[in-house]
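Chemist: Attaching a predicted model along with its sequence, questions to come.
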Amino acid sequence: MRAPWEGAARVLDGKAAASAIKAELAERVAVLRARGVVPGLGTVLVGEDPGSVKYVAGKHSDCREAGIESIRVDLPATAAQGEIEAAIDRLNADPACTGYIVQLPLPRGIDTNAILERIDPDKDADGLHPTNLGRLVLRGSGPIDSPLPCTPRGCIELMARHGIDLAGKDVCVVGRGVTVGRTIGLLLARKDVNATVDVCHTGTADLAAHVRRAGVVISAAGSAGIITPAMVAPGAVVLDVGVSRVVDPGTGKGRIAGDVADGVDQVASWLSPNPGGVGPMTRALLLANVVEAAERTARVAP
């Protein structure tokens, strides 16, 4: 008898899940607008990096779908530290801006940490301000009334919307970057999720052994094809969050590649595509952070 996962893995469809989230957010935005509270997402873009320009444009397109106002701050690549800091201060003080992000990377010579730490934590749409990370560490259970990291939250939400219960599951996270690896461990270990987390990185002695033990694998190493079929336990859930650029041997052109190698779909029970898996969820949960900030404002308004 064939096991239920034998054959092609089922797809963790981030595009469909993100579309549903945006529709739900649009309803919440309509309620807020009826109360006179209008959520607004701000972006600070320095320079004209094609990838960053495209990503910021996508965020504002998402805003239109959900009924959220857009506030764009575009600065030249020659902008000095003080100019960027002044833009941050304006958004901090702007009541029309509910939350905002500074698009990374910033040009050379800019103190990125100083810029990010200057953001008002309550307007931190990415959920990565040191204050908000500290709140996440301190609150291992119960509600968190502060923004959450978008990509880790998106991973968990993607699985939840496909009926995957993480309680009691062994989860192997590959990569220890702050945007995914380190922060998703905090979310997964919260009592409302209740998973057991194993975070692997370049210092892990036997990566394959760790991955093989896991019922859920979340790879955010940014190393093309690092997760091979032989490493994955039959029936495991696999999320491909990694992004790296490789040269296509057939065309000689560069292309984006994920962490998961070909063939893993024949072993796993569920697999997120890359692109089309976690990426759309990250953008949707960014909007959720903005809407939730507006809802907190509405609760405290007289």
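Modeler: Yep, it's here. Residues are numbered from 1 along each chain as shown.
Chemist: Every contact and neighbour count from this point should use C-alpha atoms.
Modeler: Will do.
Chemist: Using the three-state scheme, assign Arg245.
Modeler: Following DSSP: H, G, I helix; E, B strand; the rest coil, we place Arg245 in the strand state.
Chemist: got a list of what it touches?
Modeler: Shown in contact with Arg245 (C-alpha atoms under 8 Å, 6 or more residues apart in numbering): 224, 254-257.
Chemist: and which of those residues is nearest to Leu286?
Modeler: Ranked by distance to Leu286 (C-alpha to C-alpha), the contacts of Arg245 are led by Ile256 at 22.5 Å.
Chemist: mind listing the strands in this structure by residue range?
Modeler: In the chain, the strands defined using DSSP state E lie at 10-11, 40-46, 69-75, 99-102, 170-174, 196-200, 216-219, 237-240, 244-247, 254-257, 270-271.
Chemist: Which one of these lies nearest to Glu117?
Modeler: Each of the strands of the chain has some distance to Glu117 by C-alpha to C-alpha; the shortest is strand 99-102, at 10.9 Å.
Chemist: what's that closest one in contact with?
Modeler: Contacts of strand 99-102 (C-alpha under 8 Å, 6+ apart): 40-45, 91, 116, 122-126, 289-290, 293.
Chemist: ok, now with 7 Å
Modeler: Surrounding strand 99-102, the residues in contact under the criterion C-alpha atoms under 7 Å, 6 or more residues apart in numbering are 40-45, 123-126, 290.
Chemist: One more: stretch 35-43?
Modeler: Counting by C-alpha under 7 Å, 6+ apart, 32, 68-73, 96-103, 290-291, 294, 298 sit against stretch 35-43.
Chemist: hmm, try it at 6 Å
Modeler: 68-73, 96-102, 294 (C-alpha atoms under 6 Å, 6 or more residues apart in numbering).
Chemist: another structure for you, compare them:
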Amino acid sequence: MTDATLIDGNAFSAGLRDRIRAQVHTLRETRRITPGLAVVLVGEDPASQVYVRSKHKRTVETGMESFVHTLPADTPEDELLTLIAGLNRDPQVHGILVQLPLPRHIDAQKVIEAIDPAKDVDGFHPVNVGRLAAGGEALVPCTPYGSLLLLKDRLGDLSGLEAVVIGRSNIVGKPMAQLLLQENCTVTIAHSRTRDLPAVVRRADIVVAAVGKPEMVRGDWLKPGCTVIDVGINRVAKPAPEEGTRLVGDVAFAEAVTVAGAITPVPGGVGPMTIACLLRNTLVACARQNRLPLDAI
């Protein structure tokens, strides 16, 4: 069997951003409306700072307004909630994202629930979670939605396929399962308590790995020809005698690539899709808030 086809998230996300940029241009020219994304960063976590800078850059590149609010790590919870209330009222802000994780003295769930569901571009508010579960109109978490776009681009109609989602987080696992159900897949959510996990995974036409454990999913767990979406991003030490670190996914790529039909690499697979889908959600939120139609993106 030949090696799996690599699913190029960089290329797909670039195309998605181009489509978003074109629709933002149309909104600005025909309606004098510019979608606006507000990102709130509390503290100085290095990884969060990198993510926020990248989000700002991509937002501006698509012609949207970017509002970045950087607060010190000791910011009181009430002060953060007051800022969010102001952003909820601001007509120039169509999407709000509070970068996680937050400092320990701040209740992250309280902050998420303070965001107007119509501006919740992370898709974490209970209202959007409920709408997604019920099959309604919702803002959907970015990483699962990006994963779904890659799957549909690769496989087309997903109806009837058996999918195993490894991981049950509110950020990826659960919404991923809901999205696959909406595509008429037969879905299993597997996790740390799943009995004989390799056997469960081996049934799947689609495997979505989102557990946060480096290279946990082995090649012999996979059904030959399956499609693998590796959501994991883990930094591990390079093998001796090399020094430094490298990024790996939740799937043992070197093994999996000889068994799967298609697989996302790490990096360059799902990662680029997350910010692209954040921009998509901001555009969708803007259109809905202004009761405007929007071409499919």
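Modeler: Here it is on my side, so go on. Keep in mind that what you see is a predicted model, and the values were worked out from it rather than measured.
Chemist: Give me the buried entries from the contacts of stretch 35-43 of the first structure.
Modeler: Buried residues within the contacts of stretch 35-43 of the first structure, defined by neighbour count using 16 or more other C-alpha atoms under 10 Å: 68-71, 96-102, 294.
Chemist: hmm, back to that, for the contacts of Arg245 of the first structure, pick the one with the most neighbours.
Modeler: Ala257 (21 neighbours; other C-alpha atoms under 10 Å).
Chemist: What is the equivalent residue in the second structure for that one?
Modeler: By TM-score structural alignment, Ala257 of the first structure lines up with Val248 in the second structure.
Chemist: what about its match, distance to Gly212 of the second structure?
Modeler: 10 Å (C-alpha to C-alpha, to the nearest Å).
Chemist: cool, Gly123 of the second structure as well?
Modeler: From Gly123 of the second structure over to Gly212 of the second structure (counting by C-alpha to C-alpha), the distance is 20 Å.
Chemist: quick one: which of the two has more around it?
Modeler: Gly123 (25 against 16).
Chemist: What does the more buried one correspond to in the first structure?
Modeler: Using TM-score structural alignment, Gly123 of the second structure pairs with Gly127 in the first structure.
Chemist: wait, its match sits on Leu148?
Modeler: Yes - counting by C-alpha atoms under 6 Å, Gly127 of the first structure does reach Leu148; the two are 4.5 Å apart.
Chemist: And stretch 17-27 of the first structure against the second structure, how far off on average?
Modeler: Once fitted to the second structure, stretch 17-27 of the first structure is off its aligned match by 0.5 Å on average (mean C-alpha distance after the TM-score superposition for the first structure).
Chemist: Relative to the second structure, which residues correspond to that stretch?
Modeler: Taking TM-score structural alignment, stretch 17-27 of the first structure hits residues 12-22 over in the second structure.
Chemist: For that stretch, give me every contacting residue.
Modeler: So stretch 12-22 of the second structure is contacted by 62, 273, 276 (C-alpha under 6 Å, 6+ apart).
Chemist: how about the first one, what's its partner in the first structure?
Modeler: To tie it back to what came earlier, the one meant is Thr62 of the second structure. With TM-score structural alignment as the matching criterion, the partner of Thr62 of the second structure in the first structure is Ala66.
Chemist: in the second structure, which residue is closest to the centre?
Modeler: Note on the second structure: the residue nearest the mean C-alpha position is Thr143, at 1.4 Å, using C-alpha atoms, centre = their mean.
Chemist: show me what contacts Val264 of the first structure?
Modeler: Contacts of Val264 of the first structure by C-alpha under 6 Å, 6+ apart are Pro229.
Chemist: And for Ile206 of the second structure?
Modeler: Taking C-alpha under 6 Å, 6+ apart as the test, what Ile206 of the second structure contacts is 163, 226-228.
Chemist: switch the cut-off to 7 Å
Modeler: Ile206 of the second structure neighbours (C-alpha under 7 Å, 6+ apart): 162-164, 226-228.
Chemist: cool, and Met176 of the second structure?
Modeler: Counting by C-alpha under 7 Å, 6+ apart, Met176 of the second structure has contacts Pro144.
Chemist: any idea how far it is from Phe12 of the second structure?
Modeler: Distance from Met176 of the second structure to Phe12 of the second structure, by C-alpha to C-alpha: 19 Å.
Chemist: what's the neighbour count on Ala14 of the second structure?
Modeler: Neighbours of Ala14 of the second structure under the rule other C-alpha under 10 Å: 14.
Chemist: ditto for Arg104 of the second structure
Modeler: Neighbour tally, Arg104 of the second structure, other C-alpha under 10 Å: 9.
Chemist: What lines up with it in the first structure?
Modeler: In the first structure, Arg104 of the second structure lands on Arg108 (TM-score structural alignment).
Chemist: now swap in Arg195 of the second structure and tell me
Modeler: So, by TM-score structural alignment, Arg195 of the second structure is matched to Ala205.
Chemist: likewise Leu80 of the second structure?
Modeler: Matched to the first structure by TM-score structural alignment, Leu80 of the second structure sits across from Ile84.
Chemist: Spit out the residues that contact Val248 and Gly212 of the second structure alike.
Modeler: In contact with both Val248 of the second structure and Gly212: Asn234, using C-alpha under 7 Å, 6+ apart.
Chemist: quick one, helices of the stretch 51-200 of the second structure?
Modeler: For the stretch 51-200 of the second structure, the helices defined by DSSP state H, counting those that start in this stretch occupy 77-89, 108-114, 126-133, 142-155, 173-182, 197-201.
Chemist: would a markdown table of those helices with distance to Ala262 of the second structure be doable?
Modeler: Compiled in a markdown table, these are given as follows (distance: least, C-alpha to C-alpha, whole Å):
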| stretch | distance to Ala262 of the second structure |
| --- | --- |
| helix 77-89 | 41 |
| helix 108-114 | 35 |
| helix 126-133 | 27 |
| helix 142-155 | 8 |
| helix 173-182 | 18 |
| helix 197-201 | 15 |
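Chemist: Looking at these, spot the one closest to Met1 of the second structure.
Modeler: Closest approach to Met1 of the second structure among the helices of the stretch 51-200 of the second structure is made by helix 142-155 (18.9 Å; C-alpha to C-alpha).
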